[in-house]
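Undergrad: Sequence first, predicted model second:
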Amino acid sequence: MKSIDAEQVHRICEFSRLIDRLSQLHQQPTEEMRDLLLTQPTAAESDNSFFIRAAWQHDRAMGAKIISIIPANSANDLPAIQAIYVLLDGKNGLPLATIDGTVMTYYKTAADSALGARYLARQEVETMLMVGAGDMAPYLIDAHQAVRPSIRKILLWNRTTRGAFELAGRLKTGKIQVEVIENLAAAVKQADLICCATRTTEPLIKGQWLRVGTHVDLVGAFTPDMREADDQTIRRSRLFVNSRLTTIGEIGELMIPIKNGVISAADVLADHYDLCRNKHPGRTSDQEITVFKNGGGGHVDLMTARFIYEQS
């Protein structure tokens, strides 16, 4: 059995190749998926959590990501979120590899969003807005550049300007212009591609700010009370998701506007299985506003683990 550490994951996960492989693996039969979440109350605001996310592509591969979320670790210079992935043969169940699940998650999330942009963003995107300056942000920027090398300018917005400047200092963008911007409305109005990776429950992206032709990639919201875009954004846009199973009935980004009658589940036009199998064309005009909700899921973890194992 192989043991694949973080350094190896970084070396293997070149975005163009990973995105191509995710596209291919979405053309295989849909998987069985299931999550298990255990929580332990603490004296602090946030509970400790133990999370297992499993998936099985029958006769191909099975695996589980095991995640610990211990918020108090931050005060002790330890990561609050840590993960390991276990990959097994899908036919005989033999263990194949353990993989650093923390770094793998960064790559799989960013690649899944960029796969959406491949189908949904205009071909000649020039200005990208990154909303949120957390650990995911540099991976999302790199992944979107891999599918849209036309990007020439990156705008950074964060609730704290300091965080945005720190992110700017970490980016390796070559000749691409990077600008920290404090006025979010002004940034949205300039952007051709907007990527959001925050944990907000109050929408940050307002539909009235969006230009025609913009693509919006919503990554951060992952609970029923979280959302990054307001009703007008959802109403004005053509809606797509990475997987119907992990988004429509699971995440506030869609659950809240559906509950309020703003949209219905039928307004989600396609997911990656539809797009990668050519059942839906994705963007059909430069005048459309497109929204892609990335809900993650054990199926994408499994696909990414398969790619890493194949390349190791």
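TA: Received it, and whenever you're ready, just let me know what you need. Numbering: from 1, shown residues only.
Undergrad: all contacts plus neighbour counts: C-alpha atoms, from now on.
TA: Will do.
Undergrad: mind listing the strands in the stretch 51-200 of the chain by residue range?
TA: Residue ranges of the strands in the stretch 51-200 of the chain, as given by DSSP state E, counting those that start in this stretch, are 61-69, 81-89, 95-100, 127-131, 153-157, 177-180, 193-196.
Undergrad: Generate TSV for those, with mean neighbour count as supplementary columns.
TA: Below are the strands of the stretch 51-200 of the chain laid out as TSV (neighbours: other CA atoms under 10 Å):
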stretch	mean neighbour count
strand 61-69	23
strand 81-89	20
strand 95-100	20
strand 127-131	26
strand 153-157	23
strand 177-180	18
strand 193-196	24
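Undergrad: Please compare the first structure with the one that follows:
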Amino acid sequence: MANPIFIDDTFIEKNTQFPELISEIKHSFSHQKTIVPVRHHHDFPNPQTQADTTLLLMPAWNPGKNSGIKVVSISPENHQFDLPSIQGSYIYLDATTGVLKAIMEAKNLTAKRTAATSALASSFLSKEDASSLLMIGTGALSKNLIQAHASVRPIKQVYVWGRNYEKAGQIVSELAKEDYTVTPIRYIEEKISEVDIISCATLSKNPLVFGQFLTPGQHIDLVGAYTPTMRESDDLAIEKASVYIDTFEAGLKESGDIAIPLKNGILKEGDIKGDLFNLCKNDRIERQDANEITLFKSVGHALEDLAAADYYYKQFTDE
């Protein structure tokens, strides 16, 4: 039996082509052969930081082919230790024999598949000629979200906002060689009403995307707010938009962006237009006209992880 291989973040960073990864994830959603149990979500005290750490266990398997489980911890106060808030590994198995095929670092795998999933949704929901993007947040996901969105839409201008203006400047520097212009801004209100796409990936407990600033034709991509008590959009944003989620199973309860409006009666489950399974099956629920405001809420799904693991394993082994 061959020894399992180790695929690190550096390999994943250097070997990601977003159009290819998006296609892999789209194929998995459209064919629905992957079995995904409800993920384990556990919060436990972190006395040193006085903020709970979240442990996520995300299994998935494609019978007769491959299976895997991602183990992730999210520690919101890791900046105190100069560490990313998200830590984790992906265990990749042969679904027939159970043999361990690979261990992958999950930081970049998660960032890349999350960004690719948002871009997949955008390919259905944003305007085809969308050329401007506001990126709210300066974490590990931000650069990837910009690149992924730009791979499905003709983005020419990107604006970046973060609580730390210098970090926004760092993202500008990292994307200096791209075909689009990237500019840091000090206030979200400077550009939020002008752009075609708003992507938000933060650990904010309070809304940053306010409905009063939204204008016809925009697409909102919400990626942060991973617990029921966190949210990145306010009630008016939800009321003004056609709402979509990555999956109904987790999307209705795991993020405050959806769970809180549902609880308060601002949003009804029947108001949600569909999820990625619907979109990828061509259920004709995509954007209806140029003035519609669309909103996609992503909480993450183990199907995306397995699709990404398949993608990187094939590249590493030249299969």
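TA: Received, thanks. Since this is a predicted model, take the numbers as computed values, not measurements.
Undergrad: Work out the TM-score between the chains.
TA: After superposition, the two chains reach a TM-score (TM-score structural alignment, normalised by the length of the first structure) of 0.93; 311 aligned residues with a CA RMSD of 1.9 Å.
Undergrad: ok, back up a step: out of the strands of the stretch 51-200 of the first structure, which is closest to residue 255 of the first structure?
TA: strand 193-196 (17.9 Å; CA to CA).
Undergrad: and that closest one, which stretch of the second structure?
TA: Here strand 193-196 of the first structure aligns to the second structure at residues 197-200, judged by TM-score structural alignment.
Undergrad: can you list contacts of the matching stretch?
TA: Residues outside stretch 197-200 of the second structure that contact it (CA atoms under 8 Å, 6 or more residues apart in numbering) are 126, 130, 132-137, 145, 192, 218-224, 232.
Undergrad: Inside helices: which ones of those residues?
TA: Using DSSP state H, residue 145 are the members of these that sit in helices.
Undergrad: Tell me which residues of stretch 140-159 of the second structure come out buried.
TA: Under the neighbour-count criterion of 16 or more other CA atoms under 10 Å, stretch 140-159 of the second structure has 140-153, 155, 157-159 buried.
Undergrad: With stretch 248-257 of the second structure instead?
TA: Residues of stretch 248-257 of the second structure classed as buried: 250-257 (neighbour count, 16+ other CA under 10 Å).
Undergrad: Which positions in the first structure sit opposite that stretch in the alignment?
TA: Aligning stretch 248-257 of the second structure against the first structure (TM-score structural alignment) gives residues 244-253.
Undergrad: Dump the strands of the stretch 51-200 of the first structure to TSV, plus distance to residue 36 of the first structure.
TA: Converted to TSV, the strands of the stretch 51-200 of the first structure look like this (distance: least, CA to CA, whole Å):
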stretch	distance to residue 36 of the first structure
strand 61-69	10
strand 81-89	14
strand 95-100	19
strand 127-131	30
strand 153-157	34
strand 177-180	39
strand 193-196	26
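Undergrad: quick one: residue 13 of the first structure from residue 110 of the first structure, how far?
TA: Per CA to CA, to the nearest Å, residue 13 of the first structure is found 11 Å from residue 110 of the first structure.
Undergrad: So which of the two has more stuff around it?
TA: More crowded of residue 13 of the first structure and residue 110, by other CA atoms under 10 Å: residue 110, with 25 against 20.
Undergrad: Quick check: the aligned residue for that one in the second structure?
TA: In the second structure, the residue paired with residue 110 of the first structure is residue 115, using TM-score structural alignment.
Undergrad: do you know how far the residue nearest to its match when sequence neighbours are not counted is from residue 303 of the second structure?
TA: Nearest residue to residue 115 of the second structure, sequence neighbours excluded (CA to CA, 6 or more residues apart in numbering): residue 145, at 4.6 Å. Between residue 145 of the second structure and residue 303 of the second structure the distance is 19 Å, computed by CA to CA.
Undergrad: Which one, of the strands of the stretch 51-200 of the first structure, ends up nearest to residue 235 of the first structure?
TA: Residue 235 of the first structure sits nearest to strand 193-196 of all the strands of the stretch 51-200 of the first structure, at 16.8 Å, using CA to CA.
Undergrad: how far apart are the closest one and its match in the second structure?
TA: Strand 193-196 of the first structure, aligned to the second structure and superposed, deviates on average by 0.4 Å (mean CA distance after the TM-score superposition for the first structure).
Undergrad: what's the offset of that strand from the middle of its chain?
TA: Between the centre of strand 193-196 of the first structure and the centre of its host chain there is 11 Å, according to CA atoms, centre = their mean, to the nearest Å.
Undergrad: just stretch 242-258 of the first structure next, same as before
TA: Remark: stretch 242-258 of the first structure is offset 14 Å from the chain centroid, using CA atoms, centre = their mean.
Undergrad: end-to-end on it?
TA: 18 Å.
Undergrad: Return the residues in contact with the residue most central in space within the first structure.
TA: The first structure has residue 109 as the residue nearest its centroid, 3.7 Å off, counting by CA atoms, centre = their mean. By CA under 8 Å, 6+ apart, the contact set of residue 109 of the first structure is 140, 294, 296.
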